[in-house]
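Novice: structure for this input, please:
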Amino acid sequence: MSWSTIFALAVHDIKAKYAGSALGMLWELAEPLVTAGIYWFVYTVALRGDAVDDIPYALWLMVGIAPWFFLSGGLNGAAVCFHDYRFLVRKTKFHAEFLPAVRVCSAALSHGVFLFLVYLILCFSGFRPCLGQLWMLYWFLAGAAMSLGLGTILALWCVYLKDVAYAVKVLIQLGFWITPVFWNPAALPESFRWIIVWNPAAILVQGYREALLYGRNLTWQIQGMFWIVTVVCGAVAWLLMKKCRPFLADHL
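Specialist: The predicted model follows:
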């Protein structure tokens, strides 16, 4: 299967998701914007929280929530891709192993639109464009790689155990609270810093903020932690897919 086919299926996936909706893909932007607005109000108005490193909290939050919704959307979609496309999986000539990539690509397209909106808001808020912000593209691809590896593992588990799809939603909710999306990681006690160091989602969120807000990248040591987890997930996903692919249709 070519990348053009994967892209075409991803576009079709988005269209099918909002078929019959008057606003269409705008609903894809509504959830992260509303979520960011709620947390901004609670933190800055109700709790009277301060800016982070002299950056308005609303902007700091919006940049951090963008990769989180990309990751969570990719994982949620990939986890159920074989069930949603069971009619294609049962076709012997269809390369079902690419379906997780279709869902990650679908999440990436939606994320790209939201990210463009976030960047426009930053520019209108006084942030000057700089070359260092291009590191965001690096983290965009890094997030897609992690979503693909972990999403493929979850998709295969979901074929044999449908409860995995429900567990993923619960774990993503848990992950949101232990990932510094709306809270400042600098406020975390030293004894709990391992939550950030070994949490690839936390590193991804930090990578986006470093690129878009400061025009720089994370240290190679921190990036190494992220890629260790991502490469391991990718290798496990490849081995599981190689073993399970011939039997997918039998379990759907």
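Novice: C-alpha from now on. contacts and neighbour counts both.
Specialist: Noted.
Novice: can you give me the helices for the stretch 51-200 of the chain?
Specialist: Taking DSSP state H, counting those that start in this stretch as the test, the helices found in the stretch 51-200 of the chain are 57-79, 81-84, 86-89, 99-124, 135-160, 163-178, 194-197, 200-214.
Novice: correct me, but residue 59 touches residue 122?
Specialist: Yes - Residue 59 lies in contact with residue 122 (C-alpha atoms under 8 Å); the separation is 7.1 Å.
Novice: quick one on the thing from earlier: out of the helices of the stretch 51-200 of the chain, which comes closest to residue 223?
Specialist: Closest to residue 223 of the helices of the stretch 51-200 of the chain, according to C-alpha to C-alpha: helix 200-214, at 7.5 Å.
Novice: helix 135-160 and the next helix or strand after the closest one, what's the angle between them?
Specialist: Remark: after helix 200-214, the chain's next helix or strand is helix 220-244, criterion DSSP states H and E. Per axes from the mean of the first three to the mean of the last three C-alpha atoms, to 10 degrees, the angle that helix 220-244 makes with helix 135-160 is 30 degrees.
Novice: tell me what helix 220-244 is packed against?
Specialist: On a contact count with 3 or more C-alpha pairs under 8 Å, 6 or more residues apart in numbering; DSSP states H and E, helix 220-244 meets helix 135-160, helix 200-214.
Novice: report the buried residues of it.
Specialist: 222, 223, 226, 229, 230, 233, 234, 236, 237, 238, 241 (16 or more other C-alpha atoms under 10 Å).
Novice: I'd like these as TSV, with distance to residue 49 appended.
Specialist: Shown next, in TSV, are the buried residues of helix 220-244 (distance: C-alpha to C-alpha, whole Å):
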residue	distance to residue 49
222	28
223	29
226	30
229	33
230	34
233	37
234	39
236	42
237	41
238	44
241	46
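Novice: in a markdown table, list the helices and strands packed on helix 220-244 along with mean neighbour count and distance to residue 89.
Specialist: Shown next, in a markdown table, are the helices and strands packed on helix 220-244 (neighbours: other C-alpha atoms under 10 Å; distance: least, C-alpha to C-alpha, whole Å):
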| stretch | mean neighbour count | distance to residue 89 |
| --- | --- | --- |
| helix 135-160 | 22 | 11 |
| helix 200-214 | 23 | 30 |
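Novice: this one next, for a side-by-side:
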Amino acid sequence: MKEVMTLFKEQVSSLGIIFRISRYEDQASYQSHYLGLMWEYLYPLIQIAIYWLVFGVGLKHGQPLNGVSYLPWMVIGISPWFFMNRSTLDASKSIYQRVNMVAKMKFPVSALPTIKVVSNLSSFWTMMVFSIFIGLLNGVYPKVAWFQWLYYFFAMICLLVALGIFNSCISVLVRDYHILLQSVMRMLFYVSGVLFNFVTPSFPAPFVHLLELNPYYYIVNGFRESFLGTGWFWQHPLLTLEFWAFVFFVLLLGSHLHYKFRSRFVDLI
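Specialist: Just a heads-up that it's a prediction; the model follows:
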């Protein structure tokens, strides 16, 4: 627990430089491209168009889900998924990409995964505005439940920071881990409720609960319940407890590994 508190203090004390570096990385990533930062927003929009044509028009023939058109239902869920997927993968390789730089500076290595999470927020906000716009065009209007997204946003950031600390350390210790993580994230895309609603009577209850244990599903479903007004987080006490238990466990384990091996990161890389 002491290591978790130390990690938290390092994150808070480094907030200023975390936001400054994240803005710099956003600009540096696309400076050699003609459209520049526009690709930060164009790529997910192109992906959404492809998924909607394949799954919404092709497979489902435009049929609504839970009384809502498939397009807004999908977009509201896929927006946090894009953010979580990219942040998870970027954070996992943050230490072995930049540890040589921070080794020469008075800067906590534990802030590197958080920088990657923060740097992806700009595209996340754009996607959420796009989701709301698509929802309004399809009859999804503001409700009191919309305020609930603040809780799920906080839960999402906690999950990504915890996973970032853990994955970034393991990626240094086992260099093949990042490649494995990419494959796992591709699989999780299809079992996180992003494109399909598996909480139906046709699915066996034990199988459904097993899929609900996925923390990414908890966030995706939470954003949908918030913007579609179909439920509240306190209506799922077991899932909420399981989610936060997972986040705390990953943060505890990740913090322990981080501080155990941090002095050897440069040598290991």
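Novice: what TM-score do the two superposed chains give?
Specialist: Scored against TM-score structural alignment, normalised by the length of structure 1, the superposed chains reach a TM-score of 0.93; 252 aligned residues with a C-alpha RMSD of 1.7 Å.
Novice: okay, now residue 26 of structure 1: neighbour count?
Specialist: Neighbourhood size, residue 26 of structure 1 [other C-alpha atoms under 10 Å]: 14.
Novice: what lines up with it in structure 2?
Specialist: Matched to structure 2 by TM-score structural alignment, residue 26 of structure 1 sits across from residue 38.
Novice: please name whichever of the helices of the stretch 51-200 of structure 1 is nearest to residue 249 of structure 1.
Specialist: The minimum distance between residue 249 of structure 1 and these falls on helix 86-89, with 5.9 Å, by C-alpha to C-alpha.
Novice: which part of structure 2 matches the closest one?
Specialist: Using TM-score structural alignment, helix 86-89 of structure 1 pairs with 99-102 in structure 2.
Novice: residues in contact with that stretch?
Specialist: 108, 109, 265, 266 (C-alpha atoms under 8 Å, 6 or more residues apart in numbering).
Novice: so which of those residues wins on neighbours?
Specialist: residue 109 (24 neighbours).
Novice: what is the burial count for the equivalent of residue 47 of structure 2 over in structure 1?
Specialist: By TM-score structural alignment, residue 47 of structure 2 lines up with residue 35 in structure 1. Neighbours of residue 35 of structure 1 under the rule other C-alpha under 10 Å: 14.
Novice: and residue 41 of structure 1, by the same measure?
Specialist: Counted with other C-alpha under 10 Å, residues neighbouring residue 41 of structure 1 total 16.
Novice: state the distance from it to residue 63 of structure 1.
Specialist: Distance, residue 41 of structure 1 to residue 63 of structure 1, by C-alpha to C-alpha, to the nearest Å: 16 Å.
Novice: kindly report the same for residue 25 of structure 1.
Specialist: 20 Å.
Novice: over to residue 215 of structure 1?
Specialist: Residue 215 of structure 1 is 13 Å from residue 63 of structure 1, by C-alpha to C-alpha.
Novice: same drill for these two, tell me which one is more crowded.
Specialist: Counted by other C-alpha under 10 Å, residue 215 of structure 1 and residue 63 do not tie: residue 63 has more neighbours, with 25 against 18.
Novice: contact partners for that one?
Specialist: 118, 208, 209, 212.
Novice: with distance to residue 187 of structure 1 added, can I get those residues in JSON lines?
Specialist: Shown next, in JSON lines, are these (distance: C-alpha to C-alpha, whole Å):
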{"residue": "118", "distance to residue 187 of structure 1": "25"}
{"residue": "208", "distance to residue 187 of structure 1": "19"}
{"residue": "209", "distance to residue 187 of structure 1": "16"}
{"residue": "212", "distance to residue 187 of structure 1": "21"}
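Novice: residue 182 of structure 1: which of those is nearest?
Specialist: Closest to residue 182 of structure 1, out of all of the contacts of residue 63 of structure 1 and judged by C-alpha to C-alpha, is residue 209, at 12.1 Å.
Novice: counterpart of residue 137 of structure 1 in structure 2?
Specialist: Under TM-score structural alignment, residue 137 of structure 1 pairs with residue 150 in structure 2.
Novice: give the contact list for its match.
Specialist: Contacts of residue 150 of structure 2 (C-alpha under 8 Å, 6+ apart): none.
Novice: from residue 157 of structure 2, how far off is it?
Specialist: 11 Å.
Novice: same question for residue 210 of structure 2.
Specialist: 23 Å.
Novice: go on, residue 96 of structure 2?
Specialist: From residue 96 of structure 2 across to residue 157 of structure 2, the span is 22 Å (C-alpha to C-alpha).
Novice: now residue 52 of structure 2
Specialist: Distance from residue 52 of structure 2 to residue 157 of structure 2, by C-alpha to C-alpha: 27 Å.
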